[in-house]
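Colleague: mind folding the following:
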Amino acid sequence: MAGVRDVAAAVLTRTGPITTMKLQKLLYYAQAWHLVFQRKPMFDEKIEAWPQGPVTPSIFAGHRKQYQVTSGPSGNAGALTAPENATLTWVMDKYAHYSAETLSRLTHMESPWRVARGIVDENEKSSQPIAHDQMRHFYARRSPMSTSRSPRPRPARPWKVSISTTTGNELSATSRPAPALPTTWSPKK
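Modeller: This is a model prediction of the structure:
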């Protein structure tokens, strides 16, 4: 298992200089998705639900009062295992193009941060940790991956959507192929 400083160094190796906020959010997503893909944490350090979103305090302490981070705080990017690198590559492909502010807004809309914040006002300080179970559960439901534990895309599946012929409301969606409609199809009256 890599340390959070190793993961931070690996992120910075891939991105170059980035804002401290963006580094924090990418570390959070790396941890969350590694919990989904490998069912274990990528690093041991806790992530807290701060007003600006998820923050790893030990990394924050290493670049306190810096707007931009240019190098990993004494981390070794080469210390990541193959599964950790695979997860980080997937996370970078999915999230690295977003701005720090967008990533912060995303985390604020997602339940792991919101549950950890509880009833604390959005701008109030908090050091409440974000639970691994919350992260794994939330992101597993959003996973585009198969039920396997490695980050591989699922094959595309056709969807069948049933529509009520009287109200037009959607009734169900299943992963079975939709049958072809007859060319003279019309709703029953």
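Colleague: going by C-alpha atoms from here, please, whenever you check contacts or count neighbours.
Modeller: OK.
Colleague: any chance you could map the helices in the protein?
Modeller: Under the criterion DSSP state H, helices of the chain are mapped to 4-15, 20-38, 57-62, 82-95, 100-109, 111-117, 132-140.
Colleague: alongside the first, I'd like the structure of this one:
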Amino acid sequence: MTEVPKAQPLHAIELAQFIIAAYPDKGITPMKLQKLAYYAKSWTLVAHHPFIQADFEKWTYGPVNASIYNAYKKHGADVIPLGRKPAGISPEQGQILTFILDNYVDYSAFTLSAMTHNEAPWLEAEESAVISDAAIFTYYSNQPFAKNFLKLQNAAQQPFHVLKSNSWHSFTLDMDKEEAETFATYPTAEDYQHQSQKAKHDFQNLLREIDELL
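Modeller: Got it, this is the predicted structure:
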């Protein structure tokens, strides 16, 4: 990831269009779109590159941007059809957004919603109130994943700090603290992606073997 220069602001609908176009095979429903957009804004704030101009309110199922809601609510719980990629996103903006979203996009809408429900910005906001940038920055900048944004330049060669999601906690549940921490950091983001894909492949093979035995 390279340093992100000052760029034109990215508005809510442009962000939504980017997410839908960038992940055509990830089952992006309106609910999932909202949570991905929220995390994109949150981590760009932490990275000190606040180019996303979109407010998120505290709704029952997590943070919601009203413009995105009104634009895509007609799809209900269905996957949103692939649309055009917005023209106004710079390569640098696209790069940082992809870096962030790659860590969330494989989760279901309900898993992402549950994640926001366990985090202070949503928990502490008043019902239907805008979740403030200050609350977002204060909380997420103190999470381990924030260390990935300390040096955006040459980030591909920097140690990668894993997003400590519900699945990470489940994976390390039976480990002691020292052992669990060995799975919290990888030499690079590429190494983490490689190991993650290998683990998924091995798990799928195991499920096939079990199915064949039954």
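Colleague: re the thing from before, out of the helices of the first structure, indicate the one that is most buried.
Modeller: Highest mean neighbour count among the helices of the first structure (mean count of other CA atoms under 10 Å): helix 20-38, with a mean of 24.
Colleague: just checking, what packs against that helix?
Modeller: Helix 20-38 of the first structure is packed against helix 4-15, strand 53-55, helix 57-62, strand 68-69, helix 82-95, helix 100-109, helix 132-140, with contacts defined by 3 or more CA pairs under 8 Å, 6 or more residues apart in numbering; DSSP states H and E.
Colleague: what about residue 150 of the second structure, how many neighbours?
Modeller: Residue 150 of the second structure has 12 neighbours, counted by other CA atoms under 10 Å.
Colleague: residue 57 of the second structure now?
Modeller: Residue 57 of the second structure: 20 neighbours (other CA under 10 Å).
Colleague: that one reaches residue 123, doesn't it?
Modeller: No: judged on CA atoms under 8 Å, residue 57 of the second structure makes no contact with residue 123 at a distance of 11.5 Å.
Colleague: point to the residue nearest the middle of the first structure.
Modeller: The first structure has residue 29 as the residue nearest its centroid, 4.0 Å off, counting by CA atoms, centre = their mean.
Colleague: quick one: neighbours of residue 141 of the first structure, just the number.
Modeller: Per other CA under 10 Å, the neighbour tally for residue 141 of the first structure reads 10.
Colleague: which one of the helices of the first structure lies closest to residue 153 of the first structure?
Modeller: Nearest of the helices of the first structure to residue 153 of the first structure, taken as CA to CA: helix 82-95 at 10.3 Å.
Colleague: how big's the offset between the closest one and the second structure?
Modeller: Following superposition, helix 82-95 of the first structure is found to deviate from the second structure by 1.6 Å on average (mean CA distance after the TM-score superposition for the first structure).
Colleague: need the residues that contact that helix.
Modeller: 2, 11, 26, 29-30, 33-34, 37-38, 42, 103, 150-151 (CA atoms under 8 Å, 6 or more residues apart in numbering).
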